[in-house]
Every structure is written in structure tokens, then in C-alpha cells.
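Undergrad: got a structure for you, letters missing:
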């Protein structure tokens, strides 16, 4: 069922509450990047991507999504549950023994919505390019979407894949870079600067789009829809999406400190007051 923008905005807040509750319950996980990418996931699954339920691994004649920076699994799991891939109640098993919701997504337990295990950074684009080329061979006109962290771009395999995509004219893929400027060890510019990322991606032969308001749901929907119009032109498409790590929770924003740290009881309560919903759908 199609949801209105207001419904999707409320759902975005609910997903943020899910993220915090999940990492708090087990005192582990990665809330910072998850909170920063919530609008992207809500836009992708709520408005942009064409997919079918029940989920099938092959996913013929439907769009695919591949999460490369797998440590932001909380936002991925919550989104999948809220869009009815699996029961919302299962979110309470996050990172627990025998759970399908491991710290990084895995495929061996058959969690609906997960097509690759993504823990080691830098590999997602390579996998997605293979899928995108497979769709072309099958005569499947659907698109492949990927998400990557900006710190992840320090991995050399990403650049090999970027070069391959342009050389082989893989024009049915839309990759997005979560450009929040922070990673686990500090600011990305201090750890290993990406320099002029826009120019570098263009030099590698990609169509490059950029959105400065990556935490504005309507802006994210618009840039993804624009990216769709750029596909099929002989070049892969990439979006540089500027987000704020920890967005929505004031004490988590403006720092890399919450990349991989869970809030305590008092901090969780403070965050929930900031992420207020009239009728939160707890699990």
C-alpha cells in the first residue's frame, strides 16, 4: 500500500526509535550511521524501489538493493520489518544468540530482504555489478541499488569496481554514498581524505549526482527519482548523499563518537523524547 509523505516521515521516526532500542537492548551495534541513513532507507523502500513480497532470493523482474556498509544493519533490519518483509517483533532478537538479525547481515538463516552477507567493507559494489550484468543478460530491465559509507571508499576494491562499472557500461545501477564525513576513528578527512570526491567519480566515468540535504525525506526521494532518469545511458549512476551521523538525536550529532556505541538507559530516554510519536509501535 502506497504511503503519503507524512506517513513516511512518521515511519522514519519510528525506524529511528527501533534503531536505538535495538542497540540499547544488547549494548552493542552501530547507531550513528544507521540514524543518518534513515531517510534514504525510507525513501528507497517507501517510494522509489520496485520490489515484490513475499521475498525471493532471485528477485526476477524487480529492483535489488545491496548494503555494502553492513555495520548499519539496525536501519536495514528495521526498514525491512516495517515494510513487512518479516515480523516487527523479530527486531527484539537483534545481535542475540541464534538470531537471524546478526550484527552484520548474513544470508545463511534466510532473513527476507537480505541477498548478501556484508561485513567486510568494500565488497558490495562488486557483488551488485555482477547482479546488474546478470539482469541485463536475462533481459530484466530492473535496477540495482547499493549503499556505501564514505569511509568505506578508502578500500581499494571499491575503486576497482567503479572503474569496471564504467568500462563495461553497467547503466542499470544506482549507487549511493552516505557522505557524513565521519568514521569509527574520527573525521574522514583526518583518517584518509577522499579529496574532491565528485570530480574523482566523474573521472572514473560515472554520472554523479549530489544532494546536500540527505536527511530531508522529500529531497532524498527526489534525488533517487532523478537518478532513475539517468539510467540506461551507457554510464553507471552514483549519488553523493550528505547526511549527519546520529541524525535526530542531538547528543549523537556532530561527532563520530556514536559510530559504534549504544546509549544507556538515561540516554535512550532522552533520545525517545526527541523522537516523539503519538503512538509509537514498539515491538
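TA: Arrived safely. Just so it is clear, the model here is predicted, and its values are computed rather than measured.
Undergrad: From here on, just use CA atoms for contacts and neighbour counts.
TA: Will do.
Undergrad: which residues are contacting the host helix or strand of residue 34?
TA: Assigned by DSSP states H and E, residue 34 falls within helix 31-36. With contacts defined as C-alpha atoms under 8 Å, 6 or more residues apart in numbering, helix 31-36 is touched by 16, 19-20, 23, 72-76, 180, 215, 243-248, 252, 256, 258-262.
Undergrad: In strands, which of these fall?
TA: Per DSSP state E, strands hold no members of those.
Undergrad: Show me those residues that map onto helices.
TA: Cross-referencing the contacts of helix 31-36 against helices under DSSP state H gives 16, 19-20, 23, 73-76.
Undergrad: Okay, and residue 176 sits in which element?
TA: Going by DSSP H and E, residue 176 is in strand 173-179.
Undergrad: And for residue 241?
TA: Assessed by DSSP H and E, residue 241 sits inside strand 237-242.
Undergrad: Contact partners for residue 95?
TA: Residues in contact with residue 95 (C-alpha under 8 Å, 6+ apart) are 26, 101-103.
Undergrad: Next up, a structure to set beside the first:
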């Protein structure tokens, strides 16, 4: 854990990560944009301030575990892992190629730093609960973190775990919901929606729902590093003493950080034009990333 990383440093790393996301997808001509960008600040804070991990020993036994349940946002995770030192940043250029370690969905068998293979939406929280329960049973001292999307939260398997995790006292399990308010298609937006489409769970008071099911629940601005750090630290402090799991509901903007991708469902995926890529380069101050 590197808890001395400042918010300014985290913001700079996040700009680099966002540049690598859009540049890599543009180069590979495949991949997702909106979801990785909405979750960037959350993952950067986890990997550069919160998690007990060692890039030189990705499989160390007492490491914290992280599961990117919305596996289609893999390029976001890969960008953060590369910047953290799990593999060379230059390897991002192989993203989604046939012989690459960096496939379109995370693969724990080939990618350093990936704890669970994901891609089928809705499964990550169940796997995380299993890992957390095993840690309890075996007396292991590590924290399991799971990141889901809001569209993914419509999967029934998620709610089976929401119901069961408190029963087992999984205070070593923290769920982060990336509530960016947009799906790949979504419903037609209205004045009550945040962006240009409607995400059904964006209209639900998830904090009350989770609290009712027996979780510690809090809602934050998922791009505000002070709020992110405060609640990540609170979740860590609750580990081993709270007797129930924690959920951090992070309200984010899909495509955050780049003007032409922010808040539009059409950038769930897509490939930037040369002109758009240059706009992104300018907005993200990418000289920092070189």
C-alpha cells in the first residue's frame, strides 16, 4: 500500500491512464472506451494508494485481491496495471491481438496482476464473496475488492450474493459500483436523466437497498479523490471488525476525462479519428505520459 500518494499525483496518473485507454483502443481498432474512463479514478486510487500488492510478485499469498467484474473494461485495468509496473507500458500496444497477454477480457492465466478472469457480466461479486469467505475460513488477512458496472447490476447473480454476503459476515469484501448512468444502448433519456440515455439503476436509491440487505453502504462522487480515499480507508478500517460487507456506490460520468466521450452512450465503445485522438492528447496533457 502506498498511502502517501497525493491527490495531485493520482490525478496525473489517471490522465496518463486515460490517454493509454483511448490511444490503445484506437491503435487496436477494438475495445471499450466509456466504461474504462468512468472507472479510471477508482482503479488508480486502488492500485496506487490502497491495495496491498507487489508488482514484482503478483501472486504473493497475502496480497489484496481485485476483481474487475465488468470485464469489457479490461483496457482500463491494463492501463493502470502497466503504469503500476506489472508489465511494460509498451505492451499495451498488443491489446486484443491474438498472441497478446492483454486480451479483450481479463485472463488470470496469462496476465500479471489479474486475479480473476471476467467477461460474463454479473459473476465477479459471487467470485469475490467466495474468495473473501475462503480467506475467513483459512484465517487469511487480505481484502477482496470487486468493481461492477451499473448495467451489470441488473444480473440476478449479483443480487444472490448481495443477499448472502452479510450472512457470512464478509467484512473483508468491498464492492464498488461504477454508477455511470449509461449502458451500451439504454432507454431514451428524459429530463430526469444525467446523460443522453437512461440507466434503470440510476433511478434507484441503491444505498438504501444495500443497507436494507445488511451492507455498510455509502454513495460518493467517483471522480473526487478525497471522497474516494476517505471511503476506501473506511472500508479497510471496517475489515475484520464490522461483521458485514461494504459497498461504495460511485456516481461517475461515462467517458469521463475527454470532452467528446463524456456522458454519451455512443462511446460505450468506438475508435477515435485522428482528429479526436489529437483532441484527447491535448485535453489529457499527454506529455506527462511519454
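TA: Now that the structure is in, tell me what you want to look at. On a predicted model such as this, the values are computed, not experimentally measured, just so you know.
Undergrad: Superposed, how do the two chains score by TM?
TA: The TM-score (TM-score structural alignment, normalised by the length of structure 1) is 0.93; 278 aligned residues with a C-alpha RMSD of 1.8 Å.
Undergrad: Kindly write the ChimeraX command that selects the buried subset of the contacts of residue 95 of structure 1.
TA: Selection of the buried residues among those in ChimeraX, burial being defined by 16 or more other C-alpha atoms under 10 Å:
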select :101,102,103
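Undergrad: which ones among the contacts of residue 95 of structure 1 are found in strands?
TA: Using DSSP E, none of the contacts of residue 95 of structure 1 sit in strands.
Undergrad: For residue 147 of structure 1, state which of the contacts of residue 95 of structure 1 is nearest.
TA: Of all these, residue 103 has the smallest distance to residue 147 of structure 1: 17.1 Å, by C-alpha to C-alpha.
Undergrad: Where in structure 2 does the strand holding residue 241 of structure 1 align, residue-wise?
TA: Mapped onto structure 2 using TM-score structural alignment, strand 237-242 of structure 1 spans residues 246-251.
Undergrad: got the buried residues for that stretch?
TA: Neighbour-count burial for stretch 246-251 of structure 2, counted by 16+ other C-alpha under 10 Å, picks out 246-251.
Undergrad: if I look at residue 177 of structure 1, how far off is residue 198 of structure 1?
TA: 11 Å (C-alpha to C-alpha, to the nearest Å).
Undergrad: Walking through structure 1, point out its strands one by one.
TA: Listed in chain order, the strands of structure 1 (DSSP E) span residues 64-67, 144-149, 173-179, 182-183, 186-187, 207-211, 237-242.
Undergrad: quick one: the third one to structure 2 mean distance?
TA: If I follow you right, that is strand 173-179 of structure 1. Once fitted to structure 2, strand 173-179 of structure 1 is off its aligned match by 0.5 Å on average (mean C-alpha distance after the TM-score superposition for structure 1).
Undergrad: With the first one instead?
TA: Between strand 64-67 of structure 1 and the aligned residues of structure 2, the post-superposition mean distance stands at 0.7 Å (mean C-alpha distance after the TM-score superposition for structure 1).
Undergrad: how about that strand, which residues of structure 2 does it hit?
TA: So strand 64-67 of structure 1 sits over residues 65-68 in structure 2, by TM-score structural alignment.
Undergrad: how far is the matching stretch from where the chain is centred?
TA: How far stretch 65-68 of structure 2 lies from its chain's middle: 8 Å, per C-alpha atoms, centre = their mean, to the nearest Å.
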